[in-house]
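**Student:** Sequence and predicted structure are below.
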Amino acid sequence: MSHEGENKEKLGFLSKYMTVWVFVTMLAGVLIGYYVPGVKDKLGSSKIANVSVPMTVGLLWMMYPILCNVRYEILHKMASTRTFWKNIAFSLVVNWIIAPAIMLALGWATLPDLPEYRSGLMLVGTARCIAMVLIWNRMAGGDEELCAIIVAVNSLLQLVLYGPLSYVYVVVFSKGTSMGINMWPVVQSVLIFLGIPLAAAVLTRLILRRISPSFYDEKFMPFISPTSFLALLFVIIVIFASQGHDIVVNIKTLIRVIVPLILYFTIMFFTVLYVCYYYYVPYKTTSVHSFTAASNNFELAIAVAAGVYGETSNEAMAATIGPLVEVPLLLLFVRVLLYVKSRWYDNRIKA
């Protein structure tokens, strides 16, 4: 039996009904946030890089098992191929040129009278994903090595590009609220949310596989892999519990901000999916590009919005809505991609 097959068996009913579990945890989070007094303050009482400790722990653990599965020992072989560099170039264009421009256009089209919320949207649009994309890609059966590399490249570019890019889009193009970007929150976000789980995963793989490859592949990974999905459920509860009260109270304004986010995620995902399918890009690579294009680094966007404008600002609220839309929508896109694979990709291979 394959390593992937064992992981799926270990997940059992969790993986079979993952959509149900995600929506149950979303609902539970909203109810907790609305009916339990002070839960938002309690969850946010201790923070790391402007992100609550519970959220930080959940995100780190969510990424760790996935990064443990990356075969770092063969990455140099991947980097020696022309196809690899084509994938990197395509991802860079989509993530750093097209995606922010799409968010800008949608912000002006849907929120012309709400510059503060438009500013928050642009902070989301210019923050490329380094966490959630790993788990969406895994659920869809994408190429985990390529996904990890693109995540690493986006993280390094964030250190250089996020500050000036977000300033230009928020202040110049979007005519939003003025801002002074402090690059330290950006550095913190990358070091914590990618650096820690990546370093831990590399050390784990190098040490345990050197001691016993069979133990690592047949015992350790099948045991630890399902915990990434459990960590995702925990993160969802924390996100929705933190914002449950605001979701219910400010539902009208939130709906207006939700509209451009839904359009953004949908346009990015299906456009990249169509382009990849049209040009006969393999399914596993298509999964990586589709999810990296449609995902955003909400931890960074929220941290910067809170640090620059304040935690109670409209900019921070708009940035916070990002994951509330992204989580259920990207989960739906996992199902869409699996359906596309079974109906189109598999038939294309057979033909």
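**Tutor:** Looks like it arrived, so ask away.

**Student:** Going by C-alpha atoms from here, please, whenever you check contacts or count neighbours.
**Tutor:** Noted.

**Student:** Tell me which other helices or strands the strand or helix carrying residue 346 touches.
**Tutor:** Element membership of residue 346, judged by DSSP states H and E, is helix 346-350. Under the contact criterion of 3 or more CA pairs under 8 Å, 6 or more residues apart in numbering; DSSP states H and E, helix 346-350 touches no helix or strand at all.

**Student:** for that helix, the distance to its chain's centre please.
**Tutor:** 30 Å (CA atoms, centre = their mean, to the nearest Å).

**Student:** Please apply the same query to stretch 65-79.
**Tutor:** Worked out by CA atoms, centre = their mean, stretch 65-79 lies 19 Å from the chain centre.

**Student:** try stretch 95-106
**Tutor:** Distance of stretch 95-106 from its chain centroid, counting by CA atoms, centre = their mean, is 16 Å.

**Student:** What are the buried residues along that stretch?
**Tutor:** 95, 96, 99, 100, 101, 102, 103, 104, 106 (16 or more other CA atoms under 10 Å).

**Student:** for stretch 3-13, same thing?
**Tutor:** By 16+ other CA under 10 Å, the buried positions in stretch 3-13 come out as 6, 7, 8, 10, 11.

**Student:** next, the one to line up against it:
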Amino acid sequence: MGIFERYLSVWVALCISGGIAFGLLVPDLFAWIAEAEYAQVNLIVAVLIWAMIFPMMTQVNLTSIKLATREPKGLILTLVVNWLIKPFTMFALGYFFFYMVFADFISPENQAQYLAGLILLGVAPCTAMVFVWSQLTRGDASYTLLQVSVNDVILIFAFAPIAGLLLGLTELTVPWATLTLSVLLYVVIPFIAAMLVRWWLLRKGPEALVKFQLRLKPTAVIGLCLTVLILFGLQAQSIVNSPFVMLLIAVPLVLQTYLIYGIALTGAWYLRLPSRIAAPACLIGTSNFFELAVAVAIGVFGITSGAALATVVGVLVEVPVMLSLVALSNRMAPWLNARSENN
């Protein structure tokens, strides 16, 4: 892990603190940022979102999908967890906590907004950081790429329908045009652009692609940090007025992460998957494509919305929680491998 990835929690925490401080000190600056919109898309944040997403998209290798026929069980596991279980458990936990457990502490409007943010996180399985988690658990790099690639292809087609379905259950008016536009702007277009860049670089040799990715890699974290700073700057007054709101949002997020990991690990144990495949499969589902979730929350509900705040809280809690699951995966590796060999 590079210094950017290793200390991501530190950078995010600093940006949150800085965003709140600047939001209180220079509110006019953030008001100007919020007004820099065209067709409900904030132009400044759009640039930062592309900075986050594009480096990750260049890692997708569509030709690796054919490898699924060799060891399909790991792929089946991650697809079932990511698309048939995770979005719905996230909705259930969010609804339970925001509408029942924390109902006395959250206004009805914010209940729906926070739940919407959790839904967007739940419908977006991890795309980039899972390569870091895979490396830390000695996962099979090629198979991890396969899992991520297939999930990304499904994401392009399934994200908007599933998110729209669950968002409709929150009693919010679903702006389908904006939701679809956000997916197009933040998934489809950068994906196509990344594939063209990847194809052009590979014509020069694999080394050219690797060198390009290494040079571009810091822009993802820089874009993420600046986005977090802006989001918390815009939310500064609300956070000061309700300082424990982030804790309330974090509770279902943390529980969801451990729940999904437990479900995926149980499936890996039942399927007798070796650790090199099981660990990445479990961690893809537990981790989130928070860059996309943040982008869509901003595009659909606005840069100052509670939904956007909820997705940013997801960024804050994800890294330390995922590192704990990496440690757990490494502890489980001998048992998973022994069970796989006795198949």
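**Tutor:** Arrived safely. Given the structure is predicted, the values throughout are model-derived calculations rather than measurements.

**Student:** what's the TM-score here?
**Tutor:** Overlay of the two chains. TM-score (TM-score structural alignment, normalised by the length of the second structure): 0.81; 320 aligned residues with a CA RMSD of 3.0 Å.

**Student:** one step back: take the buried residues of stretch 3-13 of the first structure and keep only those in helices.
**Tutor:** Using DSSP state H, the members of these that fall in helices are 6, 7, 8, 10, 11.

**Student:** and which of the residues you listed is nearest residue 58 of the first structure?
**Tutor:** Distance ranking of these against residue 58 of the first structure, using CA to CA, places residue 11 first at 18.0 Å.

**Student:** Would you confirm that that closest one contacts residue 228?
**Tutor:** No: contact status for residue 11 of the first structure versus residue 228: not in contact, 10.2 Å apart, counting by CA atoms under 8 Å.

**Student:** since we're on the alignment partner in the second structure of residue 50 of the first structure, how many residues are nearby?
**Tutor:** Counting by TM-score structural alignment, residue 50 of the first structure lines up with residue 40 in the second structure. For residue 40 of the second structure, the count of nearby residues is 17 (other CA atoms under 10 Å).

**Student:** for residue 311 of the second structure, same thing?
**Tutor:** By other CA under 10 Å, 31 other residues sit near residue 311 of the second structure.

**Student:** who's in contact with it?
**Tutor:** Residue 311 of the second structure is in contact with 117, 118, 120, 121, 290, 293, 294, 297, counting by CA atoms under 8 Å, 6 or more residues apart in numbering.

**Student:** which of those residues also appear as contacts in the first structure?
**Tutor:** Retained in the first structure by both residues aligned by TM-score structural alignment, their matches' CA atoms under 8 Å are the following of these: residue 294.

**Student:** can you list the ones in helices among the buried residues of stretch 3-13 of the first structure in JSON lines and add distance to residue 158 of the first structure?
**Tutor:** Conversion of these to JSON lines gives the following (distance: CA to CA, whole Å):
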{"residue": "6", "distance to residue 158 of the first structure": "36"}
{"residue": "7", "distance to residue 158 of the first structure": "32"}
{"residue": "8", "distance to residue 158 of the first structure": "33"}
{"residue": "10", "distance to residue 158 of the first structure": "36"}
{"residue": "11", "distance to residue 158 of the first structure": "34"}
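
**Student:** Among those, which one lies nearest to residue 139 of the first structure?
**Tutor:** residue 8 (9.8 Å).

**Student:** sorry, back to before: for the helix holding residue 346 of the first structure, give me the average deviation versus the second structure.
**Tutor:** When the second structure is overlaid, helix 346-350 of the first structure sits 6.5 Å from its aligned residues on average, using mean CA distance after the TM-score superposition for the first structure.

**Student:** tell me the centre residue of the first structure?
**Tutor:** The residue lying closest to the centre of the first structure (CA atoms, centre = their mean) is residue 132, at 2.9 Å.

**Student:** List the contacts of the closest residue to residue 44 of the first structure other than its chain neighbours.
**Tutor:** Distances taken as CA to CA, 6 or more residues apart in numbering put residue 52 closest to residue 44 of the first structure, at 4.9 Å, once the chain neighbours are dropped. Contacts for residue 52 of the first structure (CA under 8 Å, 6+ apart) come out as 43, 44, 45, 46.

**Student:** Widest-spaced pair of the residues you listed?
**Tutor:** Farthest pair in those, by CA to CA: 43 and 46, 7.3 Å.

**Student:** Have a look at the two and say which one is more surrounded.
**Tutor:** The residue with more neighbours, out of residue 43 of the first structure and residue 46, is residue 43; 18 against 12, by other CA under 10 Å.

**Student:** my read: the more buried one touches residue 37, true?
**Tutor:** No: assessed by CA under 8 Å, residue 43 of the first structure is found out of contact with residue 37, at 11.6 Å.

**Student:** what about residue 215 of the first structure, how many neighbours?
**Tutor:** Residue 215 of the first structure has 12 neighbouring residues, counting by other CA under 10 Å.

**Student:** Map it across to the second structure for me.
**Tutor:** Checking TM-score structural alignment: residue 215 of the first structure goes with residue 208.

**Student:** Leaving out chain neighbours, which residue sits closest to that match?
**Tutor:** Counting by CA to CA, 6+ apart, residue 208 of the second structure lies nearest to residue 201, which is 5.8 Å off, once chain neighbours are set aside.
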